[in-house]
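Participant: This is the structure alone, sequence omitted:
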């Protein structure tokens, strides 16, 4: 197998399969919810906060700061779980998300943006950002990206 990653030959990793199961569980939970739109939104935010609380310290601290910045900068975005991770949606469609490092045994957490985010900058632009710490400067960059994403 020259030039071929062995893991792609064997299918999804255990972490990827777990994320897909989380996503299926999230969808079932959302579909089973009853109540007003506001009640459902409040419950989805509680689900996000509960998921953040379960994270190990470094991921949890960053996820809490990302959540605070996103919800303050773009209250139009609704917090919800997406593949078992905190995400923020506009009209039910994910615009940005936080992926903790621990979930995929990665070196860093990720702040990602979907193709719905209006971050276009010529023929090529970043849609994912590595996070090792959320400093005041990083918070400013996140806020600017989120603001731009929902314009």
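Facilitator: Now that the structure is in, tell me what you want to look at. Just so it is clear, the model here is predicted, and its values are computed rather than measured. Numbers count the residues shown, from 1 in each chain.

Participant: hey, let's count contacts and neighbours off CA atoms from now on
Facilitator: OK.

Participant: Give me the three-state assignment for the spatially most central residue of the chain.
Facilitator: With distances taken as Cα atoms, centre = their mean, residue 97 lies nearest the centre of the chain, 1.9 Å away. Secondary structure, DSSP: H, G, I helix; E, B strand; the rest coil: residue 97 is strand.

Participant: next, the one to line up against it:
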């Protein structure tokens, strides 16, 4: 439900606060120290999840490491995310974050999943089956470019 004053729900405001904290945390940190801090933050975000959200995020983490190792782990609005040149390419938005029925694996514009005039950039995931994993691996490999 939206707050009548700002138009944002409390979960949305919390996500914005998390993003501001991520930016503040990264300020002045560069190179290997920054990558290590972002990696640890991504793992902490995954460890903070429960149930299907955690299982999906853990599996996505492995898939990205294997299929697109050039994408570096970090957080983005508190979501486990993977970036190239500090631009998030793929992320997992847990269902619990906004109290939704399913979590989503999303791809931002730098993912290069372009396919003609129409393509999907977000995928609802209930659990990672062999078929889902195969699809995610192909998408992540393509997105990693």
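Facilitator: Now that the structure is in, tell me what you want to look at. All of these numbers come straight from a predicted model, not from anything done at the bench.

Participant: Setting aside sequence-adjacent positions, which residue approaches the residue nearest to the centre of the first structure most closely?
Facilitator: Once flanking residues are discounted, residue 97 of the first structure sits nearest to residue 87: 4.0 Å by Cα to Cα, 6 or more residues apart in numbering.

Participant: residue contacts, that neighbour?
Facilitator: 48, 79, 80, 81, 94, 95, 96, 97, 98 (Cα atoms under 8 Å, 6 or more residues apart in numbering).

Participant: What is the equivalent residue in the second structure for it?
Facilitator: Residue 87 of the first structure maps onto residue 81 in the second structure, with residues paired by TM-score structural alignment.

Participant: Break down the second structure into its strands, ranges please.
Facilitator: All strands of the second structure, identified by DSSP state E, fall at 72-76, 79-84, 87-93, 103-107, 122-125.

Participant: What distance do you get for the aligned partner of the residue nearest to the centre of the first structure in the second structure to residue 78 of the second structure?
Facilitator: Aligned by TM-score structural alignment, residue 97 of the first structure pairs with residue 91 of the second structure. Noted for residue 91 of the second structure: a distance of 10 Å to residue 78 of the second structure, by Cα to Cα, to the nearest Å.
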